[in-house]
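>>> pasting the sequence and the predicted model now:
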Amino acid sequence: MKRRQLLMTIFGISLADATIRGTILKSGLLADTSVGNSIQPFADLTNDLASGSTETVNEPLLRFAAIADTGVGSFDQYAVAQAMAQIYEHSPFALVLMAGDNIYPYGEMQYIQSAFEKPYAPLLSQGVKFHAVLGNHDIIKSNNGQDQINYPLFNMPDRYYSFTKSFPTSLPQATNSNHNSELVEFFALDTNDNADWRSQLAWLDRQLGNSKALWKIVFGHHPLYSSGLHGSDQQLASMLAPLFAKHQVKLYLCGHDHGYERFVPINGTTYIVNGGGGAPLYQFGSSGQTAFVSQRFSFMICDVYQDKIITKAIATDGKVFDRSIITHTI
C-alpha cells in the first residue's frame, strides 16, 4: 500500500471519499516558500513555551488557535489537525477560530464528518470549542449557510456575532478603569457578498463601541489585504478598516487565500491571512506592507496577555515559522 493511501486509511479517509472531494483540488501543490523578516525560523513551540522564550516566561491569560479554508477532508487537512492536537497535548488552548470555508465544495452538511468531526476529534473530545464563520463555499448548497449556523459544534449563533473571554478569576483585573472583567471580545463577521451589510456594519460599530474588553479581535473569511490569488478587497477595506481604526481593533484574522500572510500594522490593526488549513495552496506575492508570507499548510496559536498578544504560525511539523508581538497600552 502506498504511503499516502496508508495515511488516509489511518486517518479514516476512504480513497473513494478522497477522490470525490478531490475534484475541487488543484493539481501540483506548491512547494513551501516563505518571505519575511524578524522571525525565529522553525522554533519548536512546545520547547519555546516550556523553557520560556525571550518574549515571556509567563503563561498567557488566554491561548487560542485559528484556522481557515479547512473542510476538504484531505490528507493535508488531517496533517494540520494532527499538528494542532499534538500542540494541544503540551500547550492547551481554550478555543479555535474557524475563518470560513468549513465544508467544501459547497457547504453541504453531508460532509461534516470528513470535513470536521473526524479530523478534529482529538480536540473535540477534550471540550475545545470551535467558533466558525461562513466562507464563500459554505453558502452555496446549505440554505445560504443556515445549515451550518444550525450545527451546534460550530458555535455560530448567527451570521455575525460576538463572544467574550474573561480574565482568570485568580488574577487582578486590568488597571485601566475603562475595562471590566472582559479580557477579549471576539467579533465574527459574515464577509460574503450577499451579507446584510447595512445591518452588520451598524451592529459592528455599536458592538465595538460598547465593548469593555481589553482586546478586540475580529475574524471573517475574506481578507481586506492580501497578496494571494484573490488579492485585496478594496470595497471590504473601505467598509471595515475605518471601524477597526476607530475602535482600536488590534487583530483581524481571515482566510480565502490559501496560505499565510502577515501585514505590518495598518492604522493600528494587524491583518493576517491564515488560509493554510487544508485546501490546496495558492501562489502568493508580497507588497510593501507584507511583514511575512508563506505558502505552506499551517494554523495559528495566539497567546493573550494584558499588554501583548503573541501570534505564532505553525506548520504541520509543529514548528513555528512566523511570530509577531502585538502590543497594547493598559
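Nice, I can see it.

>>> hey, let's count contacts and neighbours off CA atoms from now on
Fine.

>>> what about the strands in the stretch 51-200 of the chain?
Using DSSP state E, counting those that start in this stretch, the strands found in the stretch 51-200 of the chain span residues 62-67, 95-98, 129-132, 161-166, 182-188.

>>> redo these as TSV? Include distance to I217 and mean neighbour count.
Listed next are the strands of the stretch 51-200 of the chain as TSV, based on distance: least, Cα to Cα, whole Å; neighbours: other Cα atoms under 10 Å:
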stretch	distance to I217	mean neighbour count
strand 62-67	12	22
strand 95-98	11	22
strand 129-132	13	22
strand 161-166	10	16
strand 182-188	5	22
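
>>> turn these into TSV, columns for distance to G276.
Formatted as TSV, the strands of the stretch 51-200 of the chain follow (distance: least, Cα to Cα, whole Å):
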stretch	distance to G276
strand 62-67	7
strand 95-98	12
strand 129-132	16
strand 161-166	24
strand 182-188	19
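
>>> of those strands, which is nearest S294?
Checking those against S294 by Cα to Cα gives strand 62-67 as the closest, at 14.8 Å.

>>> distance from the closest one to the middle of the chain?
Centroid separation for strand 62-67 versus its chain: 8 Å, with Cα atoms, centre = their mean, to the nearest Å.

>>> stretch 126-142 now?
12 Å.

>>> give me the neighbour count for C254.
Burial of C254 is recorded as 30 neighbouring residues (other Cα atoms under 10 Å).

>>> equivalent analysis for Q126, please.
For Q126, using other Cα under 10 Å, the count is 12.

>>> distance of it relative to A115?
Computed with Cα to Cα, to the nearest Å, the distance linking Q126 and A115 is 19 Å.

>>> cool, S286 as well?
30 Å.

>>> tell me which of these two has more neighbours.
More crowded of S286 and A115, by other Cα under 10 Å: A115, with 24 against 18.

>>> residues in contact with that one?
Neighbour list for A115: 70-73, 102-104 [criterion: Cα atoms under 8 Å, 6 or more residues apart in numbering].

>>> now swap in I301 and tell me
Shown in contact with I301 (Cα under 8 Å, 6+ apart): 63-66, 311-314.

>>> that one should be in a helix, yeah?
No - assessed with DSSP: H, G, I helix; E, B strand; the rest coil, I301 is strand; it does not lie in a helix.

>>> A further structure is provided below for comparison with the first:
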Amino acid sequence: MINPRKSPDLIMIDVTQLRHLCFQIFVGSELPRIEHYSSKRNGDSITFLVVGDWGRGGYFNQSRVASQMGRIGKELDIDFVISTGDNFYDNGLKGVDDPAFHTSFTKIYTAKSLQTPWYIGNHDYQGNALAQLSPELKKIDPRWNCGRNFIVGAGIVDIIFIDTNPLVNKYFDNPKKQKFDWRGILPREKYISALQKNLDMELSKSKAPWKIVVGHHTMKSIGYHGDTLEIVDHLLPILEAHKVDMYINGHDHCLEHLSNKMGSMQFFTSGGGSKAWKNEIHYEMHKGSTHFYYDGQGFMSVKLSYEKAKIEFYDVYGKSLYYLKLKP
C-alpha cells in the first residue's frame, strides 16, 4: 500500500588501506574494506542517513534537504552518512581542485551532526572519474570516503558499495555521444566478471546479521527510470542467493520502497537530494510489491540493531513520510 505520509565518530582506517580504496582500479581482487568504529556505541546498533543525486551548488532545494538532514541527524545521533551517487552535477569533478567540491559538498552539509564519515558511491563519469577517488579530497574534507567497489563493516552490518555505472549498456552504446572517463574499467567484460565474483565472495564471507548493498542505479523502481535491467540480470541473483536484506540506490530522483516477491529482500530509493519532481510514475510495473513512493526531494534514515531495523523517509521539510520495521 502506498503511504505518503553530536559528536563526530572515531573512524580507524589504515593509511595503506585508505590509499588502496581511493585509487582502486578494479582488477578482481577482494574488495577494500573500511571498519567503522563508532565512539557512540559498542557495535550493538548503527544509525545512518542516506541521500543521493545531490550536488547542485545548493540549488534545487539541495540546501534545504541538507538542513533537514542536519536536524534529523542530530535527533537520531547518526554514525555516518551514505551517498548513493550522482555527487556533482552535471559532469562530476574536473579535478581535485574543482570548486564544486566546496560549493556542492563542504559548504552545504555544514550541520554538526553531518560532520561524520560520508561513505560515497561513485557515478560521475563525465568529468575526471578518478578525482572523486583521490585521497587529496579527504585532505580537504576528512569526511570524504569515496570508492568504486568497497565494504564498510560497522559491527552488525556489512554495507557493500557497488559502482553500477559500468554495467549499464546505454553508456557504452552512447547514442548521445557523451564523453565518459572509463579509466580503470575497460575491458568492461572483465570488470563485470570480477565484480560478480567479488560480490559473491564477500557476501559468502560476511557474518554480519545485516547485509546491505548500495549502488547508484535502480534495481526495482516505479519512477522515471524504472528497473535497470542490467543491474537485475548481473546482480540480483547474487543478492538473492546470499539473502541480502536491502538494496539501496539513487538514480530516480524520488523516495520509494519496494519488496521482492520471491523473498524478503527490500529495495529502497533515496535519490531526492536536490532536483526532483519528474512527474512520471509507472504504478503498473510492480503491483503488489510497491509500498511507498514519493515523487519529490528528501532523504532516508536507517537504524539497525541485532533484532530489528527501522527505515524512515523524510521530505524537504523534514516531515516523516513513511517508515517500516524489519527483522534480519
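Here it is on my side, so go on. Just so it is clear, the structure is predicted and the values come from calculations on it, not from any experiment.

>>> TM-score of the superposed pair?
Remark: TM-score between the superposed chains equals 0.73 [TM-score structural alignment, normalised by the length of structure 2]; 252 aligned residues with a Cα RMSD of 1.8 Å.

>>> wait, isn't L183 of structure 1 in contact with I217?
No - using Cα atoms under 8 Å, L183 of structure 1 is not in contact with I217, being 10.8 Å away.

>>> which neighbours do the two share?
With Cα under 8 Å, 6+ apart, L183 of structure 1 and I217 have no common neighbours.

>>> where do the helices of structure 1 begin and end?
For structure 1, applying DSSP state H gives helices covering 3-10, 15-21, 45-51, 75-90, 112, 121-124, 146-149, 197-210, 234-246.

>>> for S226 of structure 1, which of the ones you listed is the nearest?
Using Cα to Cα, these put helix 234-246 closest to S226 of structure 1, at 10.5 Å.

>>> how much does that closest one stray from structure 2?
Compared with structure 2 after fitting, helix 234-246 of structure 1 has a mean deviation of 1.1 Å; criterion: mean Cα distance after the TM-score superposition for structure 1.

>>> and the gap between R143 of structure 2 and P117 of structure 2?
4 Å.

>>> just give the nearest non-adjacent residue to S166 of structure 1, would you?
Once flanking residues are discounted, S166 of structure 1 sits nearest to E182: 4.2 Å by Cα to Cα, 6 or more residues apart in numbering.

>>> report the contact partners of that neighbour.
Contact analysis of E182 of structure 1 by Cα under 8 Å, 6+ apart lists 164-167, 212-214.

>>> out of the residues you listed, which comes closest to F299 of structure 1?
Taking Cα to Cα as the measure, F299 of structure 1 lies nearest K165 of those, at 21.0 Å.

>>> test my guess that that closest one contacts F187.
No - the pair K165 of structure 1 and F187 fails to qualify as a contact (Cα under 8 Å) at a distance of 11.8 Å.

>>> let me have the helices of structure 1 in TSV, extended by mean neighbour count and distance to I325 of structure 1.
Converted to TSV, the helices of structure 1 look like this (neighbours: other Cα atoms under 10 Å; distance: least, Cα to Cα, whole Å):
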stretch	mean neighbour count	distance to I325 of structure 1
helix 3-10	12	36
helix 15-21	13	38
helix 45-51	15	15
helix 75-90	21	20
helix 112	19	35
helix 121-124	18	26
helix 146-149	20	33
helix 197-210	14	22
helix 234-246	15	18
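
>>> quick one: closest of those helices to I326 of structure 1.
Nearest of the helices of structure 1 to I326 of structure 1, taken as Cα to Cα: helix 234-246 at 14.8 Å.

>>> state the span of structure 2 onto which that closest one is aligned.
The aligned range for helix 234-246 of structure 1 in structure 2 is 229-241, by TM-score structural alignment.

>>> from the chain's centre, how far out does that stretch sit?
Relative to its chain's centre, stretch 229-241 of structure 2 lies at 17 Å (Cα atoms, centre = their mean).

>>> residues making contact with that stretch?
With Cα under 8 Å, 6+ apart, stretch 229-241 of structure 2 has contacts from 164, 167-169, 196, 199-200, 217-219, 263, 265.

>>> so what corresponds to A16 of structure 1 in structure 2?
When structure 2 is aligned by TM-score structural alignment, no residue sits opposite A16 of structure 1.

>>> also Y111 of structure 1?
Using TM-score structural alignment, the equivalent of Y111 of structure 1 in structure 2 is A100.

>>> what's the neighbour count on its match?
If you count neighbours by other Cα under 10 Å, A100 of structure 2 ends up with 21.

>>> that one reaches L93, doesn't it?
Yes - the pair A100 of structure 2 and L93 qualifies as a contact (Cα under 8 Å) at a distance of 7.0 Å.

>>> wait, what's in contact with L6 of structure 1?
By Cα under 8 Å, 6+ apart, the contact set of L6 of structure 1 is empty.

>>> hmm, back to that, quick one: the match of Y111 of structure 1 from R64 of structure 2, how far?
Distance, A100 of structure 2 to R64 of structure 2, using Cα to Cα: 18 Å.
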